[in-house]
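> sharing a model that was predicted from the sequence below.
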Amino acid sequence: MPHRFSRLLPHRDDYADLPRSWRRDILAGVTVGVVALPLALAFGISSGVGAAAGLITAVVAGLVAAVFGGSHVQVSGPTGAMAVVLAPIVAQHGLGSIALVTVAAGLLVLAAGVTGLGRAVTFIPWPVIEGFTLGIATIIFLQQVPAAFAQQPPAGERTLPAAITVVAQADWTAAAKTLGVVTVVALLMVTLPRLHRAIPESLTAVIVATVLVSVLHIPVAAIGELPSHLPAPVLPHADLGAMRTLLGAALAIAALAAIESLLSARVAATMSPTGPYAPDRELVGQGLASVASGVFGGMPATGAIARTAVNVRSGARTRVAAIVHSLVLLAVVYLATGPVSTIPLAALAGVLMVTSFRMISAATVRKILRSTRSDALTFVLTAVVTVCFDLIEAVEIGIVVAAFFALRSIARRSSVVREELPGPALPGDDEIALLRLDGAMFFGAAERISQAIVDGEHPHTSVVIIRMSQLGMLDATGAHTLAEIATELEARGVTVIIKGVRPEHAELLANVGVFESLRHENHLLDSLDDAIDHARTHVAHRPH
């Protein structure tokens, strides 16, 4: 037990590559810090918590997750998905609820890591993950529409109808200015990487837009005043009544934080030569990061796929890169909040609009839509539910739909086949039903067994041999169904013989009472020849 918990804590081995890679790690950290600055501000504003909270989250949570997390190259902070979940919570419960929800969600994620739930994310099907990503990207884009059109989002409306309302009621004289800023930022972000890969396009685009707005005296809304230092840590007031109403929100945030962080760490592990990540330790790190963020006045944090990808591409090999990213942003808090506060909101909206498009891979969407109809439907349904309803509901519905199709696929591959008895036919053989169970045995197979025993060609069956040697999958429901069928047949006077039980199924069959339902212990046999010979003795002794 102590060893299990020690695996969840920071270790000297985390920095084993540092003597060889420290220069690259520092350079990667500075690069990611530059990329993260406009995103942290934008996601803070987009969530309704404010630009300052976004910046604090990137500094505090980024640092804690880098030290305690399970990935060497993951970069954490505020993300688009989290902003999407937080916006309705802020609207419904007010800004005061965020600290409490953030700390509670962090504690839930921490508990998930300590109890070993980190591997659960591997069960989320690929079409669900991609549908979820497409839905989040769409919402992030739609959330920027009010800022792009120089309007406040309508209170209490969902993202899609709110965006439609804003466009329908646009004041085009004001909107022309903000849309111009968005266009400049988008064009720069698209063209700058083509000029040189090393240019930090989002930061450069924001700086250019800010300078243009200032020089040309364009009247557009700016971020406004930011704190010039980190606030003192304060534990949120835990009001039991408030906690009860916010528990659902905390669970939703914790689920999202766990899923997004583990997915990001998994992607990073495939991109980086630093090797695999520790999923349970990653959850511990992200849980502690959100708790720390909430205490300092930030918002819930998760692993950020885009910033992590920049980190890896910039040559990061150890956690020092993500630590440096947080220190760069900390320097901004103490040294540069004046210039940062003049950044136009429309410039950040432009950054997020371009970011939302980059989240979607057209090639991936094509692959899923061309795969199977069930996977394509799961993908589309998850994306639609994400945009129209709720992120966590989308993942839940996506998993349920994917599980339904997976079960249907397994059920189709499972079959109950009535076979002819091998060798020359003997009198009375037409009363023996030899059934072979293939594939998987669960609730869907019960009816097929009944149909195979009594069909038009075999009206009088007195002995049933059930061959189980070809059965791959057996669950408790399938075993219970088998016990019920055996009990029912025996009650009707039909002898049941079971042949070829696989060792891995024996204990389950015994526990649910399949063997007890047989008339005699001799009716459990390993050889087909023995089973047929025994069945023929029963037929021979029957009165005709």
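Looks like it came in fine.
> rest of the way, CA atoms for contacts and neighbours
Fine.
> report how many residues lie close to the nearest residue to Val291 once chain neighbours are set aside.
Nearest non-adjacent residue to Val291, counting by C-alpha to C-alpha, 6 or more residues apart in numbering: Val103, 4.3 Å away. Per other C-alpha atoms under 10 Å, the neighbour tally for Val103 reads 27.
> can you pull the contacts of the closest residue to Gln470 other than its chain neighbours?
Closest residue to Gln470 apart from its sequence neighbours, by C-alpha to C-alpha, 6+ apart: Asp438 at 5.3 Å. Asp438 sits next to Arg413, Ser414, Ser415, Val416, Val417, Met468, Gln470, Leu471, Gly472 when contact means C-alpha atoms under 8 Å, 6 or more residues apart in numbering.
> for Val384, same thing?
So Val384 contacts Gly135 (C-alpha under 8 Å, 6+ apart).
> adding another structure so you can compare the two:
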Amino acid sequence: MTTFAFKPKLLSTLRHYNKQQFTTDLLAGIIVGIVALPLAIAFGIASGVTPEKGIITAIVAGLIISLLGGSKVQIGGPTGAFIIIIYGIIQQYGFEGLTIATLMAGVFLILFGVLHLGTIIKYIPYPIVVGFTSGIALTIFTTQIKDLFGLTMESVPSDFIEKWGAYIGDFGTIDWWSTAVGIGSVAVIATWPMVAKYNNLLKKLPGSLIAIIVMTVAALLLKQYAGVMSIETIGDRFSISNQLPDAEMPALSWDVIKGLVSPAITIAILGAIESLLSATVADGVIGDRHDSNTELIAQGVANLASPIFGGIPATGAIARTMTNINNGGRTPVAGIVHAAVLLLIFLFLMPLAQYIPMACLAGVLVIVSYNMSGWRSFASIMKNPKSDVIVLSVTFLLTVIFDLTIAIEVGLICACLLFMRRMAETTDVKVISDEIDPEEEQSDFQMGNLEHLTIPEGVEVYEINGPYFFGAGNKFEEIMASLRGQRPKVRIIRMRKVPFVDSTGIHNLTNLCTMSQNDGIQVVLSGVNPTVQAVLHKAGFDKMLGEENICSHINIALERAKELV
């Protein structure tokens, strides 16, 4: 039995910590904090909450994930993947419903870690991950069209298709100044790496921050000296506060909890996938190995704490984690510094956020959605086997047209069904009628004793090659049905290549043995491995067939068949 172990990486890294490493972590933490600022604001607004809630999430969750996490370099906070599901929960249940769903997701994440499900979550099929990630990216892009072009439409439909219909119908209300700010922001972010690549200082500054500074100053100048009043800012839509919220628990009711189980599980699964994916990518860069179960527990605690202080769901952020690594961060101290930097900015500079144009934030999220889309991976999977294409397409379309909860559920069901079909196809059952060729049986014969084994008259040999579960069982039944007219005295079933057998396989095998015995035919099992034999013993096959008819080798089984004949 595996023992539970909660081992935050902070504890092990501090044992050999030194001043030089602290200096490097301090610099990395400051840079990551600056990078996280515009993203936290943008993710908060896009999720349907106020900008300061995005920053509070980055502070609280980022601090806890670094303190308790199983990765040395993971940076936690709000991410684009949660935008759509958060927005949907708020629309249906209000912000209090989101708070409860996030708390529930935190509990689920802790349970995932305690139950050692960290490694299992990594096995979620890649086409599902790409499908819902690409779907989220397209949905985020769609939600930003109104602000990107400054459309003055009164309300935006929640449905994807209706939303685009409304955009097309109201495109005549476009504000060209806002459009210039939005497109300009995209251009600045896209070209900044090329501009800054020759200067080490500029290279460390994120393009999103440069775009916000440039476009905010431009909007203020246009308003002051050109009388341009149509560029909407954060302050026009939200009341900005730099006051730290008090810890507050929401009122819990069983009816609300029941209604929020599905979205809470989706938040938990999505958070687990993204955080472990981020930690795995980071491991490959720094040559380390994260503790996935400890990481899930840390993510769970972070999602318990964040909503209590008015925040939203959080997880590991790949882009910020890579920024941390690229700037020298190698211990959780960098993540702690990142949270401290955001706290200082929140306390002393938050009122300045009211001047940021909404079109500029839309431009930031357009770039986020592009980077998140993974279109190269999407195109690559479309060249894969048809089953992968089906899973990818179904998950992508359901994410876009319906919601992420349905997409993940249906995507997993499709993946499981297609996997079971593939497994069934890998198992075959063949009939050996005359003799067994030793050239194909070398693993079963001792060197120097290779001779053809003749099958006695009145004996049939069937070989199962692969797992014996429902798919193989059905194949076996079909073969037996086609040979129903033949009446041998003994049926030998070779199981040397059967690694496991499930309950359906046992049921089918039991039916075969019963029907054979009713027809006066004795069944002999050959080459049963210890694991399968233990399962068959529990099912009572030793009593049904007799111990002497469960043989370890084909030679023994043939000798037994000769006796019976």
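Received it, and whenever you're ready, just let me know what you need. All values derive from a computational prediction rather than experimental measurement.
> can I assume the residue nearest to Gln470 of structure 1 sits in a strand?
Yes - counting by DSSP: H, G, I helix; E, B strand; the rest coil, Asp438 of structure 1 is part of a strand.
> which position in structure 2 pairs with it?
Residue pairing (TM-score structural alignment): Asp438 of structure 1 is matched to Asn465 of structure 2.
> how near is that match to Thr427 of structure 2?
5 Å (C-alpha to C-alpha, to the nearest Å).
> list residues touching both of these two?
Common neighbours of Asn465 of structure 2 and Thr427 (C-alpha under 8 Å, 6+ apart) do not exist.
> can you pull the contacts of the residue nearest to Val291 of structure 1?
Pro236, Ser290, Val291, Ala292, Ser293, Gly294, Val295, Pro300.
> can you add distance to Thr461 of structure 1 and neighbour count and give the residues you listed back as TSV?
Listed next are the contacts of Val103 of structure 1 as TSV, based on distance: C-alpha to C-alpha, whole Å; neighbours: other C-alpha atoms under 10 Å:
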residue	distance to Thr461 of structure 1	neighbour count
Pro236	72	19
Ser290	66	35
Val291	67	31
Ala292	71	27
Ser293	71	30
Gly294	70	31
Val295	73	21
Pro300	66	36
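> give the buried residues for stretch 521-534 of structure 1.
His523, Leu524, Leu525, Asp526, Leu528, Ala531, Ile532, His534 (16 or more other C-alpha atoms under 10 Å).
> these in helices, which ones?
Leu528, Ala531, Ile532, His534 (DSSP state H).
> now for these, which pair is the farthest apart?
Greatest spatial distance in those: Leu528 and His534, 9.8 Å, computed using C-alpha to C-alpha.
> secondary structure element for the residue nearest the centre of structure 2?
In structure 2, the C-alpha nearest the mean C-alpha coordinate belongs to Ile273, at 3.1 Å (C-alpha atoms, centre = their mean). The secondary structure element spanning Ile273 of structure 2 is helix 254-286 (assigned by DSSP states H and E).
> again, but for Val431 of structure 2
Assigned by DSSP H and E, Val431 of structure 2 falls within strand 428-432.
> what range in structure 1 matches that strand?
With TM-score structural alignment as the criterion, strand 428-432 of structure 2 aligns to 415-419.
> show the end-to-end separation of stretch 496-503 of structure 1, please.
So stretch 496-503 of structure 1: terminal residues 20 Å apart, C-alpha to C-alpha.
> apart from its neighbours in sequence, what residue is nearest the residue mapped onto Gly338 of structure 1 from structure 2?
Aligning on TM-score structural alignment places Gly338 of structure 1 opposite Pro351 in structure 2. Nearest-residue entry for Pro351 of structure 2: Ile240, 6.1 Å, with adjacent residues in sequence omitted and distances by C-alpha to C-alpha, 6+ apart.
> right, I'll call it a day here.
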